[in-house]
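>>> Prediction below, plus the sequence it came from.
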Amino acid sequence: MEPRWKGKGFKAKALAEPMSKIVSQLQSSLIQSDAHGLLTGCTVLIAVKPEQTDLLDRACFGKRIVTAEKDNEWFQLGLEEAFYLCFSLKCLKVVGDDKCPKNDVELWQCMISRKPNFPDFYKAYSHLRIKNWVVKSGLNYGVDFVAYRHHPSLVHSEYAVLVLSEGEDEGNGRLRLWSDLHCTTRVSGSVVKTLLVLRITNNGNDVASPSCLEKYTVVEQTIRRWHPEQCREDNMIGENRTKCRQQEALGKASLKTKFTQKHDVKLKPGLVGIERALTTAADHQAFSPILFVGVRILRFWSDLAGEHGVVFVGVDSARAGEGSDQPS
């Protein structure tokens, strides 16, 4: 699926300012300012300067919170976003209720205590972020994340991302039932997104520390509706389709010829609509009922319009009743 840019020139703008460059600028700015975040519930709050506000917006981290403060701007980060800035980019320190910065292991355990499946979700999040995809919440679409090629103001999201943990596709897990799979793909397709399933496997490693992430395995799968035209034997199907269309065209031409010869029809210019109706009847081999009515109409118009009508030679009601009674 091609990216759907939201305006003219937005693609060029995105190429001029790649997301990797913006994230690098944000990383440098947060390191220089020794940025700290406060862990509260399932979010992390961070106070930043106006220039960092612009970088956070452009890099698509967190959500701005409107406050009465003039000197600082507040951002609300999700657990995956905060841990990515802290653990992967090393540009943010997170403090808890004790006001003491937490190391990577302590923060990791705090995240898991608030979200038991955090390791798998973070692995999926970081897997896409490292590849310079912008990752946002996908709750509006019934999935875990949505992935953008660049900033959401420039381009629509391309993927609806579903995170499946090891063994989740068995038992009572998601996508186990065909109805669940059909609903998910239907919703994704209705909003013009490709369903991307990330299957996360920890390979039996202990999740006591974030170092286990290096041994995780991520398998990417895109799920789309199957189209016969896109199967492996594309050339053969294309050839067969062309032959079928040619045979269909020849069959229609043959039917029209037989129809004209059988009923000895002579059509003059005029009454084009009725001529087309009879042609359609010939296409569908529905001679008897439609032809009978057509003959009556044409005789009426012939008597009414004289030489501008249609002249039938040797056609009577008995002959009009010949042929198939069932349309194909």
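Good, I have the coordinates.
>>> hey, let's count contacts and neighbours off CA atoms from now on
OK.
>>> and the residue nearest the centre of the chain, how far is that from Asn235?
Against the mean C-alpha coordinate of the chain, by C-alpha atoms, centre = their mean, the closest residue is Lys193 at 1.7 Å. As judged by C-alpha to C-alpha, to the nearest Å, Lys193 and Asn235 stand 28 Å apart.
>>> in the host helix or strand of Gln221, what's buried?
Per DSSP states H and E: Gln221 is located in strand 217-223. Residues of strand 217-223 classed as buried by neighbour count (16 or more other C-alpha atoms under 10 Å): 217-218.
>>> got it, and stretch 273-285?
Counting neighbours by 16+ other C-alpha under 10 Å, stretch 273-285 gives 275, 278-279, 281-283, 285 as buried.
>>> got a list of what Asp206 touches?
Going by C-alpha atoms under 8 Å, 6 or more residues apart in numbering, Asp206 touches Cys212.
>>> so it, which of the three states?
At Asp206, secondary structure determined by DSSP: H, G, I helix; E, B strand; the rest coil is coil.
>>> Over to Lys90?
Lys90 ends up coil, using three-state DSSP.
>>> burial of it, as a residue count?
15 (other C-alpha atoms under 10 Å).
>>> that older thread, just the buried residues of stretch 273-285 now: which is nearest Trp5?
Asp283 (44.5 Å; C-alpha to C-alpha).
>>> Quick check: that closest one touching Ala249?
No - with contact defined as C-alpha atoms under 8 Å, Asp283 does not count as touching Ala249 (9.8 Å).
>>> Which neighbours do the two have in common?
Counting by C-alpha under 8 Å, 6+ apart, nothing touches both Asp283 and Ala249.
>>> picking that back up, tell me which residues in the helix or strand following the strand holding Gln221 are buried?
Elements were assigned by DSSP H and E; along the chain past strand 217-223, the next helix or strand is helix 234-263. Of all the residues in helix 234-263, those buried under the rule 16+ other C-alpha under 10 Å are 252, 255-256, 259, 263.
>>> and here's the other structure:
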Amino acid sequence: MQFSLKRKPNFHGKFNFEPFPKRDLRFEGIYNGITVEVSDPTQIKALYENGCYGKGSKSRGAPDSGDADEKLLLGLEEAAFLAFYLESLIIKDTTGQQMNWTDYLQVALQLNERFIEHLAAYLYLKSKNWVIKSGIKFGGNFLIYKHSPLYYHAAFLVIIQTLVESELYIPKNLQGLQRVAETSDKDVLLLTVFTSSGLNAFYDMPASLGTLTINETVVRRFNYTAFVQSKQK
């Protein structure tokens, strides 16, 4: 997969970036019915500085509003990744009871019936060390960054689809998404998750998602004007 790193204007040289939290750190979050909230300031700082997980409850991105009561909001997929794969996050419900994999999967599927496919895609991208944020602002599922979103723009707008449900994007819709991505200098990455009819098997243990197959397709629109200009230089 070819892509270019696009730095933001506030980039001022080298910086240390760790894609995962340190192994000896433990975090705690509360599932509030929509997302998982982390309230402890030390934990918030560690999670965002080591992998850029979550977003500030009072900020557009990093939790930097300066308000003492600002929380870190974790998406369903990244909370599951931290809790059940890295085993560094404890998720509790609003009554203080710890949620296991089955408990969490049940509530996640109520919010997103394709949560299993989305989590599989998240794990696939994480295995390649991408930083993953929500892509809803651009009409997609994820935005992925090779380094911190504080200093770099996203490289791809990610779209997740399945073959079982015959939800392949028709060319017209895909072209529209590509145009949206192109306005912010991104490409579209189409991830196709191949699932079987026996999705109940994934309710038993998180490791079951490793059996799913994912294909990736990079969608780029040929820009004739830019091509001609590049040849004239």
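Arrived safely, thanks for sending. No experiment lies behind these values; they were computed from the predicted model shown.
>>> Got a TM-score for the two of them?
Once superposed, the chains reach a TM-score of 0.81 (TM-score structural alignment, normalised by the length of structure 2), with 213 aligned residues with a C-alpha RMSD of 2.6 Å.
>>> related to what we said a few turns ago, so the strand holding Gln221 of structure 1 aligns onto which residues of structure 2?
Taken onto structure 2 by TM-score structural alignment, strand 217-223 of structure 1 occupies residues 213-219 there.
>>> what's the average distance of that stretch to structure 1?
Compared with structure 1 after fitting, stretch 213-219 of structure 2 deviates on average by 0.7 Å (mean C-alpha distance after the TM-score superposition for structure 1).
>>> Can you list the residue ranges for strands in structure 2?
For structure 2, the strands defined by DSSP state E cover 27-31, 36-38, 55-56, 72-74, 89-92, 131-134, 142-145, 156-162, 187-194, 213-219.
>>> okay, those strands in a markdown table with distance to Asn10 of structure 2 next?
A markdown table is the format used below for the strands of structure 2 (distance: least, C-alpha to C-alpha, whole Å):
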| stretch | distance to Asn10 of structure 2 |
| --- | --- |
| strand 27-31 | 30 |
| strand 36-38 | 27 |
| strand 55-56 | 19 |
| strand 72-74 | 23 |
| strand 89-92 | 31 |
| strand 131-134 | 19 |
| strand 142-145 | 16 |
| strand 156-162 | 21 |
| strand 187-194 | 23 |
| strand 213-219 | 28 |
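>>> Just name the most buried of those strands.
Most buried of those by mean neighbour count (mean count of other C-alpha atoms under 10 Å) is strand 72-74; its value is a mean of 26.
>>> start and end residues in structure 1 for it, please.
Taking TM-score structural alignment, strand 72-74 of structure 2 hits residues 75-77 over in structure 1.
>>> ok, residues contacting the matching stretch?
Contacts of stretch 75-77 of structure 1 (C-alpha under 8 Å, 6+ apart): 43-48, 61-65.
>>> From the structure, what's the count of residues near Val143 of structure 1?
Neighbours of Val143 of structure 1 (other C-alpha under 10 Å): 19.
>>> What is the most widely separated pair among the contacts of stretch 75-77 of structure 1?
Farthest pair in those, by C-alpha to C-alpha: Thr43 and Val48, 15.9 Å.
>>> aligned partner of Asn112 of structure 2 in structure 1?
Match for Asn112 of structure 2 (TM-score structural alignment): Lys115.
>>> what's the spacing between its match and Trp108 of structure 1?
10 Å.
>>> More neighbours: these two, which one.
A count of neighbours by other C-alpha under 10 Å puts Trp108 above the other of Lys115 of structure 1 and Trp108, at 20 against 13.
>>> Please list all residues in contact with the more buried one.
If you count contacts by C-alpha under 8 Å, 6+ apart, then Trp108 of structure 1 has 83, 209-210 around it.
>>> Tell me where structure 2 has helices.
For structure 2, the helices defined by DSSP state H occupy 41-49, 76-84, 101-111, 115-126, 171-183, 224-232.
>>> hang on, the earlier thing: for the contacts of Trp108 of structure 1, give me TSV that also has neighbour count and distance to Gln32 of structure 1.
TSV is the format used below for the contacts of Trp108 of structure 1 (neighbours: other C-alpha atoms under 10 Å; distance: C-alpha to C-alpha, whole Å):
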residue	neighbour count	distance to Gln32 of structure 1
Phe83	23	19
Ser209	14	27
Pro210	17	25
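>>> what residue of structure 1 matches up with Gly54 of structure 2?
In structure 1, the residue matched to Gly54 of structure 2 (TM-score structural alignment) is Gly62.
>>> how close does the nearest residue to that match once chain neighbours are set aside get to Ile46 of structure 1?
Distances taken as C-alpha to C-alpha, 6 or more residues apart in numbering place Leu77 nearest to Gly62 of structure 1, at 4.2 Å, with adjacent residues excluded. The gap separating Leu77 of structure 1 from Ile46 of structure 1 is 8 Å, by C-alpha to C-alpha.
>>> contacting residues for the aligned residue in structure 1 for Phe142 of structure 2?
Applying TM-score structural alignment, one finds that Phe142 of structure 2 aligns to Phe145 in structure 1. Phe145 of structure 1 sits next to 135-139, 160-162 when contact means C-alpha under 8 Å, 6+ apart.
>>> try 10 Å
121, 124-125, 134-139, 159-163, 196 (C-alpha atoms under 10 Å, 6 or more residues apart in numbering).
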